[in-house]
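J.: sharing a model that was predicted from the sequence below.
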Amino acid sequence: MKNILIFLNVILLFLIFGCKGDDDQNQVDTKEYTIRTDSQIKIPSQNSDSFIATIESGNKLVFEYTFDSPSDPQIADSGFSEEIIFEIESDMEEFSLNNESLEDINAFYRATCFCSNIQSVRITEGTISGKKLNATSWEIQIDVKINLDITNIDSTLIERNISNIFMQN
């Protein structure tokens, strides 16, 4: 009986002290809804279907949604992030654009992961709308479909439905 109690105490000690959590496992997905004032979206001038749209100084409002799922050091090829960006004239108070008119606001999607980086993809299907709430925040609805025709052989259609308050940094 004494040997069984010693054995159970040893097992209990292993369970208590041997299973400490790793700080990396406490990583959580993050979403950000940002407005950048005095900015614009830059599209490379070269004639190429493969490019990355960037945000630079300008005279427009740029809206940026970002999602980030951090990589787990214990899992190969983990981690994923994506962004949707678009711009409007800085004096607008409200807007609603759909399908081909999304090109007017330079709406782009981009995803990255450990295994590949996807170029910026122009968003041409769906609706993006917004209403200014005050000097620093907007209520934005994004309901779009993105065609990820990466290989020119198979295309993948993804949908994103986002509704949130975007704030200036």
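T.: Arrived safely, thanks for sending.

J.: drop to CA atoms for contacts and neighbour counts, all remaining ones
T.: Will do.

J.: my guess is N99 contacts I128. True?
T.: No. With contact defined as Cα atoms under 8 Å, N99 does not reach I128; the gap is 9.1 Å.

J.: for K131, which non-adjacent residue is closest in space?
T.: Nearest non-adjacent residue to K131, counting by Cα to Cα, 6 or more residues apart in numbering: E94, 4.4 Å away.

J.: second structure for comparison follows:
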Amino acid sequence: MRKLAIIPLALIMLNCSGSKSLQESLKSQNPELSCPEDGECTITVEHNKSIATKTDDTGSLYYSTADHKGTDVVIYRYTKQHDPMLADAGLTEEVIFEIDSNSKSLEYKDKAIKQTNMLYHVACFCKGRAGYYKVESGELTYKDNKLNIQLPEILKPQKLKDITITLK
């Protein structure tokens, strides 16, 4: 009889566990990504990592990741479709940020977004545009299995401005 009493208790505890952390949602689900029509978007998560920004000898910004338990680095990447016969036609834009591994909800608005060490990256054959840029304002929210990122205009033209990631 005692064994039968444990089963309902276990079911109640599972149902009361609350919402999943962003890390758990990204790991266990196939997210729906908003993406400009002329390209493909992906999202990757580097677990137990943090962002270390650096500057090279020319003054250009770049980053590396360092081991950091309890922090994850999220990379949202847009790659424009282009004719492979055109060597210099490629364009990739990325939004890179770090969050607490156990975040069940997030809300960073305006200058608070700096806490995520968010970077915007452009890789292209486009003089004066390619490189990494610190995101100084904008919005990043995670609630009800939806991750929303709104970026200010950092460069012209910029494909990634309003990103929605729905986790089922």
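T.: Nice, thanks for sending it over. Owing to the predicted nature of the structure, the values given are computational and were not obtained by experimental measurement.

J.: could you look up the SS state of E40 of structure 2?
T.: strand (DSSP: H, G, I helix; E, B strand; the rest coil).

J.: that older thread, neighbour count winner among N99 and I128 of structure 1?
T.: Taking other Cα atoms under 10 Å, N99 of structure 1 and I128 do not tie; I128 has more neighbours (23 against 14).

J.: give me the common contacts of N99 and I128 of structure 1.
T.: Listed as contacting both N99 of structure 1 and I128 by Cα atoms under 8 Å, 6 or more residues apart in numbering is no residue at all.

J.: list the contacts of stretch 83-95 of structure 2.
T.: Here stretch 83-95 of structure 2 makes contact (Cα under 8 Å, 6+ apart) with 75-82, 118-125, 159-160.

J.: where along structure 1 do the helices fall?
T.: In structure 1, the segments counted as helices under DSSP state H are 2-17.

J.: what ranges do the strands span in structure 2?
T.: All strands of structure 2, identified by DSSP state E, fall at 32-33, 39-46, 49-55, 61-67, 71-80, 91-100, 106-109, 119-124, 131-134, 139-143, 146-150, 162-166.

J.: distance from the chain centre to the first one, please.
T.: Okay, so that is strand 32-33 of structure 2. Here the centre of strand 32-33 of structure 2 is set off from its chain's centre by 12 Å, with Cα atoms, centre = their mean, to the nearest Å.

J.: read off where it ends up in structure 1.
T.: Here strand 32-33 of structure 2 fails to align to any part of structure 1, judged by TM-score structural alignment.

J.: thinking again about what came up before, aligned partner of the residue nearest to K131 of structure 1 in structure 2?
T.: Mapped onto structure 2 by TM-score structural alignment, E94 of structure 1 lines up with S105.

J.: I am finished for the moment; much appreciated.
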